[in-house]
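[1] Any chance you can model this:
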Amino acid sequence: MKRLRLFLLLAAFGAGLFQLHAATSLWRVSSGETSLYLGGTFHLLRASDFPLPEAFDAAYADSTTVVFETDLGAMQSPQVQQRMLAQCALGGGETLRALLSPEVYAKLEAHCQKAGLALAAMEGFKPALVVITLAVVELQKVGIAEEGVDMHYYNRAQADGKAVRGLETPQEQIDFICSMGEGDEDAFVLHAIRDLEESVQHLPELITAWRRGDLETLEREFVSEMKRDFPRLYRSLLVERNRAWLPKIEALLETAETELVLVGGAHLPGEDGLLAQLQARGYRVEQFDIAAAPAP
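    Here you go, the predicted structure:
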């Protein structure tokens, strides 16, 4: 696993190696007498990846509110979907073929054909939407379902009548999605399609690292190479969004309630990650180990 798992990060918008571990990608953040749970997630999983680590269920049961990156229900609505398609459309008669170099376009076309996608039908859209579509199709071929950790707990919260909130609005997420790769389209597309086959091959290892809360592996595979090879994407995908979320997470720590905050796993590790940033602000951050937690 030597290249950035950009392919998996894109599918997040958006494991066979199932093992039980007490510690997982879940942390307890405390300030005095108040606390919340902060969990890193995989947005898309296979049926074999369930049940999820027991610690997530324990944190969910202990929380009155579940906070996601955005309003997941709204993101699935036809109105928001249409808004995203409109915003991700190329304007002024521009086409994908004209935007990309002939070499990169040919490689993208070949991958789309292999996946059973008609690139001609997506000529009027920005590269980000095309690559996301390709990534989702390829993941579905290896049994990845649309329900990952986030949607699993969103559906449970809806059924249980728990309050749900978002760290950013659907429009903010649309703005981010549609702007990915702008100004660096060839490199963005080329890296994504080169990463495709290797990402699928090593998916079980990546999910195992997530299940274990292995920050070193998650940082190496999802953060370090993005920071080096795609500094603008790194800033927009992780740094800027993390900075925007921090005050909202801090506000949650001022309430008497306990919240479960779920964000993509790439937002947690590294010096710009939420865990390090919260520690730097003086909060106590501990990996939640259900085996070591006191009995209720």
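
[2] Only C-alpha atoms from now on, for both contacts and neighbour counts.
    OK.

[3] for the protein, longest helix please?
    helix 185-201 (DSSP state H).

[4] For that helix, list every residue counted as buried.
    Of all the residues in helix 185-201, those buried under the rule 16 or more other Cα atoms under 10 Å are 185-186, 188-196, 198-200.

[5] to compare against the first, here's another:
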Amino acid sequence: MIARLITAATLIFCPLSTLNAACEGRDLRPLLSAAEQAELQAFHHSTPYPSGNHWLAEKDQHQISVIGTVHLGDARLGPVFDRLSPVLAAADRIYLEMTPKEQAQLQRALSERPELVFLTQGPTLIDLLDPEEWDQLSKAAQARNIPSFMAAKFQPWYLSVLLSVPPCVLSAMGEGRGLDHLIMGYAAKNGVPLQALEPYDTIFSLFSSEPIDTQIAMMRAGLLSDQDSADGLVTLLNSYFDQSHAASWYLAKLHAKRVSALSKREIEEAFDKLQATLLRQRNLAWMPHIIDTTSTDTIVVAVGAAHLHGSDGVLAQLKSAGYRLSRQEF
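    Next up is the predicted model:
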């Protein structure tokens, strides 16, 4: 069981397995109300660099190809990867959120450092949640083959990550590879150096440092039924291949407002905190590594597509640093 959860965690923070036929979700975009459509369009138009999964940033003789990735395997990635291969071949170095080295470190740490994911002191989630909430969470965990006694001991943020993935995806672990993993394989085969943008435990440190009440609020916002979770995942993937990464992020919030028992204000607060922790803080921490690559003229930065958009996104930060940006074929 522990080994399976370690594998699941590595796949969640690294490339996830293929969304197979068992995940029969719906694309939620055609089902939006007129008001939701207007809200989504307003967000899109007010957000810097809301779309495009492949950009070229140029400054003097320095070239940075920025590729927005998806951590899920999908058959549609094959043609995408073929089109991106010449870009990878021309790179002196490829920067990723995590390389195979960090993946191995993460797997080892998850088995050796229980404090990364478990509540090692104080009350468990059984004590921290209302009985009705715990019953819902416990059933969701069991659907993913996580025993209730173990789920009760997880840090809330970590359990919310595990529960965000539909059971149909976890049951298909290993069947496919996300774009990050395809890029790693290409680099290993062709001798292109890889470098991680952050230590393997960055996300764990950021989220575990949050107060338990904040973690529980984020967990409540993301606790969906299996069908709602599958719908969200299908919508995410379709939005990704439409290169609409800003809309994809905002759609997740709209979806939560539709199906969550929390108030709209609570959803907004939870997503604001998630954006600050998962995206903004990491984006800003990455930029010195990306910009100060003076030893190589041509690099690739391949990170989750959600990191590209927004005033604190990778693209806007490069623009602020004096780079010229042009959208490329994807």
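
[6] So the aligned residue in structure 2 for Arg211 of structure 1 versus Arg327 of structure 2, what's the distance?
    Superposed on structure 2 with TM-score structural alignment, Arg211 of structure 1 falls opposite Phe241. According to Cα to Cα, to the nearest Å, Phe241 of structure 2 and Arg327 of structure 2 sit 15 Å apart.

[7] Now do stretch 178-194 of structure 2: distance to the chain's middle.
    Remark: stretch 178-194 of structure 2 is offset 19 Å from the chain centroid, using Cα atoms, centre = their mean, to the nearest Å.

[8] show me the contacts for Gly45 of structure 1.
    To be clear, residue 45 of structure 1 is Leu; Gly isn't right here. Leu45 of structure 1 makes contact with 15, 144-149, according to Cα atoms under 8 Å, 6 or more residues apart in numbering.

[9] hmm, 7 Å instead?
    144-145, 147-148 (Cα atoms under 7 Å, 6 or more residues apart in numbering).

[10] Please name the nearest non-neighbouring residue to Ile216 of structure 2.
    Leaving aside its chain neighbours, Ile216 of structure 2 sits nearest to Pro156 (5.5 Å; criterion: Cα to Cα, 6 or more residues apart in numbering).

[11] What's the local residue count around the counterpart of the one you found in structure 1?
    Structural alignment (TM-score structural alignment) places Pro156 of structure 2 against Pro127 in structure 1. Using other Cα atoms under 10 Å, Pro127 of structure 1 has 27 other residues around it.

[12] The corresponding residue of structure 2 for Thr41 of structure 1 and His245 of structure 2, how far apart?
    Using TM-score structural alignment, the partner of Thr41 of structure 1 in structure 2 is Thr69. Here the criterion is Cα to Cα. By it, Thr69 of structure 2 lies 10 Å from His245 of structure 2.

[13] okay, and the common contacts of the two?
    Common neighbours of Thr69 of structure 2 and His245, using Cα under 7 Å, 6+ apart, are Ala305.

[14] For Glu146 of structure 1, see how far away the corresponding residue of structure 1 for Gly191 of structure 2 is.
    Correspondence of Gly191 of structure 2 to structure 1, assessed by TM-score structural alignment: Gly161. Gly161 of structure 1 is 22 Å from Glu146 of structure 1, where distance means Cα to Cα.

[15] Looking only at neighbour counts, state which of those two leads.
    Using other Cα under 10 Å, the more surrounded residue of Gly161 of structure 1 and Glu146 is Glu146, with 19 against 11.

[16] contacting residues around the more buried one?
    Contacts of Glu146 of structure 1 by Cα under 7 Å, 6+ apart are Leu44.

[17] Let me see the contact set for Leu139 of structure 1.
    So Leu139 of structure 1 contacts nothing (Cα under 7 Å, 6+ apart).

[18] and it, that one's in a strand?
    No. Under the criterion used here (DSSP: H, G, I helix; E, B strand; the rest coil), Leu139 of structure 1 is helix, not part of a strand.

[19] Can you tell me the closest non-neighbouring residue to Ala152 of structure 2?
    Using Cα to Cα, 6+ apart, the closest residue to Ala152 of structure 2 is Leu125 (4.8 Å).

[20] I figured that neighbour hits Met150, correct?
    No. Applying Cα atoms under 7 Å, one finds Leu125 of structure 2 not in contact with Met150, separated by 10.0 Å.

[21] more neighbours, the two?
    In this view Leu125 of structure 2 and Met150 are compared by other Cα under 10 Å, and Leu125 has more residues nearby, 22 against 14.

[22] The closest residue to Gln61 of structure 2 other than its chain neighbours: how many residues sit nearby?
    Nearest non-adjacent residue to Gln61 of structure 2, counting by Cα to Cα, 6+ apart: Asp297, 6.4 Å away. Using other Cα under 10 Å, Asp297 of structure 2 has 16 other residues around it.

[23] Now which residue in structure 1 aligns to Asp297 of structure 2?
    Matched across to structure 1, Asp297 of structure 2 falls on Glu257, judged by TM-score structural alignment.

[24] Can you classify that match as helix, strand or coil?
    Criterion first, three-state DSSP; result for Glu257 of structure 1: coil.

[25] on that earlier part again, wait, what's in contact with the residue nearest to Ile216 of structure 2?
    By Cα under 7 Å, 6+ apart, the contact set of Pro156 of structure 2 is 215-216, 219.

[26] aligned partner of Asp75 of structure 1 in structure 2?
    Wrong residue type there; residue 75 of structure 1 is Met, not Asp. Taking TM-score structural alignment, the alignment pairs Met75 of structure 1 with Gln103 from structure 2.

[27] and its match, how far is that from Glu269 of structure 2?
    In terms of Cα to Cα, Gln103 of structure 2 sits 31 Å off from Glu269 of structure 2.

[28] So for Trp286 of structure 2, what's the nearest residue that isn't a sequence neighbour?
    Leu197 (5.8 Å).

[29] That neighbour is in contact with Arg93, isn't it?
    No. Using Cα under 7 Å as the test, Leu197 of structure 2 is too far from Arg93 to be in contact (12.0 Å).

[30] Count the neighbours of Asn190 of structure 2 for me.
    11.

[31] Could you pull up the residues touching the match of Thr41 of structure 1?
    So Thr69 of structure 2 contacts 179-180, 302-305 (Cα under 7 Å, 6+ apart).

[32] go again using 10 Å as the cut-off
    For Thr69 of structure 2, the contacting residues are 15, 53-54, 77, 96, 178-181, 183, 240, 301-308, by Cα atoms under 10 Å, 6 or more residues apart in numbering.
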